[in-house]
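J.: below: sequence and its predicted model.
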Amino acid sequence: MNVFRNLLATLCVLAALTAVAREAPPPVLLPGVLGVSEAQLAADFWIARQDQADKVILGRSEIEAQNAKLMREDESMHDLRKLPSRLNRQQVKDWIEGLGDAPSSPLHDVDGKPVSADAMQAILANRQLDAIPAVQATRYGLVVQRADLRSLPTRLRVFRSDDDTDIDRFQESGVFPGTPVVIAHASADGRWWFVVSPSYAAWIEARSVAIGTAEQVFGYVDKSPYRIVTGASVRTVFTREAPALSELQLDMGVRVPLWTGWPADTPVNGQHAYTAHVIELPTRAADGSLGFAPALLQKNADTAADYLPLTRSNILRQAFKFLGERYGWGHAYNGRDCSGFVGEVYRSMGVMMPRNTSDQGVSPAFAKRVFTEADTPARLSEAAHAAEPGDLVYIPGHVMLVIGRINGEPWVIHDTTGATVRTVDDRRVRVKLNAVSVTPLVPLQFNDRESYIDRMRSIVRIRPLPATEAPNHP
C-alpha cells in the first residue's frame, strides 16, 4: 500500500485538482490506479470537455474513399476481390513463411514446461509446405464463428518464460462471423486452413470456415439492409433448434445482413420474431460447404441500422464500452489487444484499419505525424499535449487512444498489460492493469530512461487527407 500511496502522491496533480470554470470539484481518487477518479471512467466525463463533440469528422463517402485507399496502398491489407483466380506456389509459401519459422528462443507451455524440439518440429511439419501445389484455384469462404488466427497450425499455447501465461507467441489475431477469406492451404492433419482475410493471413481451424463461391461470399458481404454491432459484443438469441447459431458472439463493428422478406408470422427456430431482427448468418455443412440460415438478434441489443457517424462523441462512447475488458494478446481470452481495441472502435463507424500497431501507425491511408530521432523531447512533448480526442498515439508495440486533457495534460484509454511510472523518490513502479484502462499519458515510462512520449513513433488522426498533403503532417 505504501507504494500505491507514493504513486498517487506523484500523480494527483494530473487529476484536475485545480478549480477552473469548466472543471468539476476535486475528485475522489480510486486507490492504486494512477490517480484516476470514478468520474473519469465514464465517456460522458470526456465528451463534456469537447467542443463540437458531435461534429462529423468524415462523412460516409469520405470514409469509403479512405478505405479504398487503405486497400489500394497499404501492403498489410489484402483486397480479396482482386486476387487472381489461381494462386501459385510461391505466393502461398510467402504468405505462410511471412509469419516466421521456428522460434529462435526457448518456449514454454501453459504449465511452464519447456516445449521440446521434437514437438516444435512436428508443428512445423504440419504446415506441409512441400504439398503446396504449383498452381491452385483460388477458393473462398466465410468465417462462421469467432475464431483465432495462429502463426502455426496448432492449439498449443506457448510463452517465452515459465511464469507467463498471457502472451501466447503463436496467437496472431481473431476473425468474426461473416469475414470473407481466401483458403490457400491445408495442414497435414486436415484440421487447419491457411487463410487470407482482408487484414491478416494466418492459420485458422477448418471448422470455423465454410467454403463457397466468390459470388456467394462477396454477395453476402455486400448484402443490404444490415445491422452493425455497436456494443462491445452481442449474441444471437438462444436456440436449441440450430445450435451453431445459438448465442453466437458478434463483436463491435461486425456487419450482419437482415433476412428480408421473412414471413411475419413464421417462427425462427421456434420463436416469434417480432421482438428481434431476423438476420442471415453463414453456416458450415458437414462437408465444409457454405450455406445460410436465419437467426434472431434482439431488438434491444446494442446494434444500429448503419455505421455510426464518425464524431468525437461516438469515438469516446465506443471506446468506453470496452472499459475493464481483460487484455487479450491477439484477441485471446475472448477479448482483444491494443490494436484490436482501437481497430474495432473505429470499425463501428465504418473505418477500416490494419491489424497491427506497426502497420496502423505508418499506413499511407491516414493523416499522421511521424517522429524520428531528430525530434527533440520538447517537440515530442508539444505534439503529445496537442493531441486531440480520437487521435492514436503509437509507441513501439503499443497504441493509445487520446480521450482529452485535464489541466492541459493528455489522458488516454488503451488496452494494456500495465503501466510503469516514476514515484516521487525516483523509483519505477509497475501497476498491473491487464485491461482496457484510463491513464494519464505523461507519467508513463517506457524504460529506465525514456517515457512513452520519448518513444512516440507517430500520432494518427482520422480526418480528411487532401491529395496534395504531405503524409508526415497531421
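T.: Great, that's in hand.

J.: switch to C-alpha atoms for all contacts and neighbour counts from now on
T.: OK.

J.: grab the longest helix from this protein for me.
T.: helix 60-73 (DSSP state H).

J.: helices along the stretch 251-400 of the chain, start to end?
T.: Counting by DSSP state H, counting those that start in this stretch, the stretch 251-400 of the chain has helices at residues 312-320, 338-347, 357-360, 377-386.

J.: so residue 334 sits against residue 328, correct?
T.: Yes - with contact defined as Cα atoms under 8 Å, residue 334 and residue 328 form a contacting pair (7.1 Å).

J.: so which of those two has more stuff around it?
T.: residue 328 (26 against 17; other Cα atoms under 10 Å).

J.: need the contact list for that one.
T.: By Cα atoms under 8 Å, 6 or more residues apart in numbering, the contact set of residue 328 is 166, 334, 335, 336, 337.

J.: distance check, the nearest residue to residue 88 once chain neighbours are set aside against residue 153.
T.: Spatial nearest neighbour of residue 88, excluding adjacent residues (Cα to Cα, 6 or more residues apart in numbering): residue 135 at 4.4 Å. Going from residue 135 to residue 153 by Cα to Cα, to the nearest Å gives 22 Å.

J.: quick one, which of these two is more surrounded?
T.: The residue with more neighbours, out of residue 135 and residue 153, is residue 153; 26 against 13, by other Cα under 10 Å.

J.: quick one: secondary structure of that one?
T.: coil (DSSP: H, G, I helix; E, B strand; the rest coil).

J.: I'd say it and residue 195 touch.
T.: No - Residue 153 lies out of contact with residue 195 (Cα under 8 Å); the separation is 11.3 Å.

J.: next one for the comparison:
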Amino acid sequence: MRIFRYVLVLSCLLSVTACGQKKIPVDSVVFVADEKKISQSPMVFADTLPFAERVLLDAQEQQKNYAKFKKHFTAAWKQNKPYAGNLAFFRSYVQVAGEKRGYAENLHRWSDKEYQNLAHNAQYERFPSVAKNALVIKDTSLRLAPTDKPYFINPKKPGQAYPFDMFQNSILKTGTAVKVFHLSYDHAWYYVEAANASGWAHSEHIAFTSSETEDLWKNAADYVAVTKDNALVKSSVLQESVSLGSVFPLVAENPYGYTVAVPLRSEYGEARIEHCHISKDAAVKMPLVLTAGEVARLSEQLMGNVYGWGGMYNNRDCSSTLQDLFTPFGIWLPRNSAQQAKAGQRIMLTDLSDKEKEERIRAQAVPFQTVLYLPGHIGLYVGQFENKAVMLHNMWGIRIDEFGRFIVGKTVITTLYAGEELEGFDSSLMSRVQSLTILGKDDEF
C-alpha cells in the first residue's frame, strides 16, 4: 500500500444527511453557530490550561522526534527508483477512457485531443528517464499530470467540483529535497518524489544539487524553521517570501536573526546556495520546545486561513495545516490524514458511542498535542467548550443534503457537532471520529 503514502488524494469534506427536526435554513446564516459562540483564538484555550507552558515532550522524546525529522528531511535523495505503484497510479490519470474522464476548465470532459497531448508530454513509455537529486527553489504544486489545467470528477456534484481539482496532489516548500525521476517531453515538468509526496512539478522550480549542497542539507549542525507565513529571507541579491513550516540549514546566528542557506536555480538548472537573513520573529532554531502555549501562538496566525485542496493556490488543507504547525517542533508528520493518525500514541474510538467518544477524548486527549481523525479529515484538539471537545481544523464544508454544501472553507475552531443547527444536518463529526493520537509519543510511523 505504499502508493497511498506517497500519492495523496485528500478529502476534508464533512458528510451529513437530512433530519426531521426544525433547523436553521442554510441561506440564512454566514457562519456555523460554533464559529459565533466559540472563541476563534487558540490562545484563549491555551490560557485556560493550568499547564499551558509545561513541556509536553521530555528532552529524550524531543530529540528522538527531531532525529526522525532530520532523517525524513533528505530521505528522497536515498531513493534509487520510484516507489512501487506510483507509475501505475499517475499513468492511469492520462490513459483513462473518454467516457470515464473528468471535466476540464470548460466543464466538459477532457477531449481525446487534449488527452493525447497530455499523454504524449508525459512520455510514460520512457519512465523513469533520470534519477537525480534536487532541491525545490520556490513553493511549487505537485500535480498528477504535467499540466496546470484542472480535472473535476463531476462539476454538477458537491465534493466532485471546484475546488476539488483531482490533478492537484500536494505542494512542496522551498528547500525541500526531492528526487527527479522523469522529464516531460517539453521539459517544462519534472516528475519528482519527496519524503511525503510525489508528482509533476514545474521544472523551473527545481534545481539539481551538487555533493557539497547535499552535504550541507544532510549534515548541518542546526536547522531553522519558519514560524510565520509570508516571512522574508533576503540577501543583497535575493528577497523571497516563504511560509510557515519551511526549513533551511542554519549558517550563522546573531541577536536579531539567522543566516540560512536558501537554494536558487542557475541558468543551467543547477542549485546555487545563497546566504540569506531571516528575523527571529519569523523563524526559530529547531526544535522549538513543545508546549500548549507555543502551539497556540503558532496556530493563532492560521485562523481563518482559506482552505486549499492539496495545497491549491498555496493554501492549506486539513493535514497540511497540522504538518506545517508541528514542523518547528521537530515533529515530522506525513502528508495525509490517515497516516497522520498513526504518527504517535494512537487510541482507537471506533467501538464507542458518541457520548463515550466525547468522554474518552476529554479524559485522554492532551490539548494542543492530540489530533482527532475521521476518514478524510483531521484536526487538533485544543480543549473544551461547555463540556464538549473542541478542535482546530481547516475544513471545506458540511453536506446539508444530497446535493448541497454549507461552505466553511477556512481554518476554524468548532465542536465535533459543527453545523448541527443547519437545515438538513443529520450526523456529526463525532459520529465519524475513529481515533485520537498524541503526537510525539511512541511514534509508529
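T.: In hand now; what should we look at? Worth saying up front: this structure is predicted, and the values here are computed from it rather than measured.

J.: which residues do residue 153 and residue 195 of structure 1 both contact?
T.: 203, 204.

J.: which residues touch the residue nearest to residue 88 of structure 1?
T.: Residue 135 of structure 1 neighbours (Cα under 8 Å, 6+ apart): 86, 87, 88, 89.

J.: could you measure from the residue nearest to the spatial centre of structure 1 over to residue 154 of structure 1?
T.: The centre of structure 1 sits closest to residue 340, judged by Cα atoms, centre = their mean, with a distance of 1.3 Å. For residue 340 of structure 1, the distance to residue 154 of structure 1 equals 22 Å [Cα to Cα].

J.: residue 322 of structure 1 now?
T.: From residue 322 of structure 1 to residue 154 of structure 1 the distance is 29 Å (Cα to Cα).

J.: could you check which of those two is surrounded by more residues?
T.: Counted by other Cα under 10 Å, residue 322 of structure 1 and residue 154 do not tie: residue 322 has more neighbours, with 23 against 20.

J.: now, of the contacts of residue 135 of structure 1, which are buried?
T.: Among the contacts of residue 135 of structure 1, those buried by neighbour count (16 or more other Cα atoms under 10 Å) are 87, 88, 89.

J.: how much space between the last one and residue 133 of structure 1?
T.: Spatial separation of residue 89 of structure 1 from residue 133 of structure 1 under the definition Cα to Cα is 6 Å.

J.: for the stretch 201-350 of structure 2, what spans make up the strands?
T.: 206-208, 223-226, 231-234, 239-242, 247-254, 257-265, 271-279, 283-285, 344-348 (DSSP state E, counting those that start in this stretch).

J.: helices or strands up against the second one?
T.: It stands for strand 223-226 of structure 2. Under the contact criterion of 3 or more Cα pairs under 8 Å, 6 or more residues apart in numbering; DSSP states H and E, strand 223-226 of structure 2 touches strand 247-254, strand 283-285.

J.: do the first one as well
T.: Counting contacts by 3+ Cα pairs under 8 Å, 6+ apart, strand 206-208 of structure 2 packs against strand 132-136, strand 257-265.

J.: tell me, that strand lands on which residues of structure 1?
T.: The alignment of strand 206-208 of structure 2 onto structure 1 (TM-score structural alignment) covers residues 209-211.

J.: the matching stretch vs structure 2, mean deviation?
T.: On superposition with structure 2, the mean distance recorded for stretch 209-211 of structure 1 (mean Cα distance after the TM-score superposition for structure 1) is 0.7 Å.

J.: sec struct for the aligned partner of residue 454 of structure 1 in structure 2, please.
T.: Aligned by TM-score structural alignment, residue 454 of structure 1 pairs with residue 431 of structure 2. Here residue 431 of structure 2 is recorded as helix under three-state DSSP.

J.: neighbours around the residue nearest to residue 260 of structure 2 when sequence neighbours are not counted, how many?
T.: Distances taken as Cα to Cα, 6+ apart place residue 250 nearest to residue 260 of structure 2, at 4.6 Å, with adjacent residues excluded. The number of residues packed near residue 250 of structure 2 is 23, by other Cα under 10 Å.

J.: you'd agree residue 250 of structure 2 is up against residue 226?
T.: No - counting by Cα under 8 Å, residue 250 of structure 2 does not reach residue 226; the two are 11.8 Å apart.

J.: mind listing what's buried along stretch 89-96 of structure 1?
T.: Those buried within stretch 89-96 of structure 1 under the rule 16+ other Cα under 10 Å are 89, 92, 95, 96.

J.: among those residues, name the ones in helices.
T.: Using DSSP H, these in helices are 89, 92, 95, 96.

J.: aligned counterpart of the third one in structure 2, please.
T.: Applying TM-score structural alignment, one finds that residue 95 of structure 1 aligns to residue 86 in structure 2.
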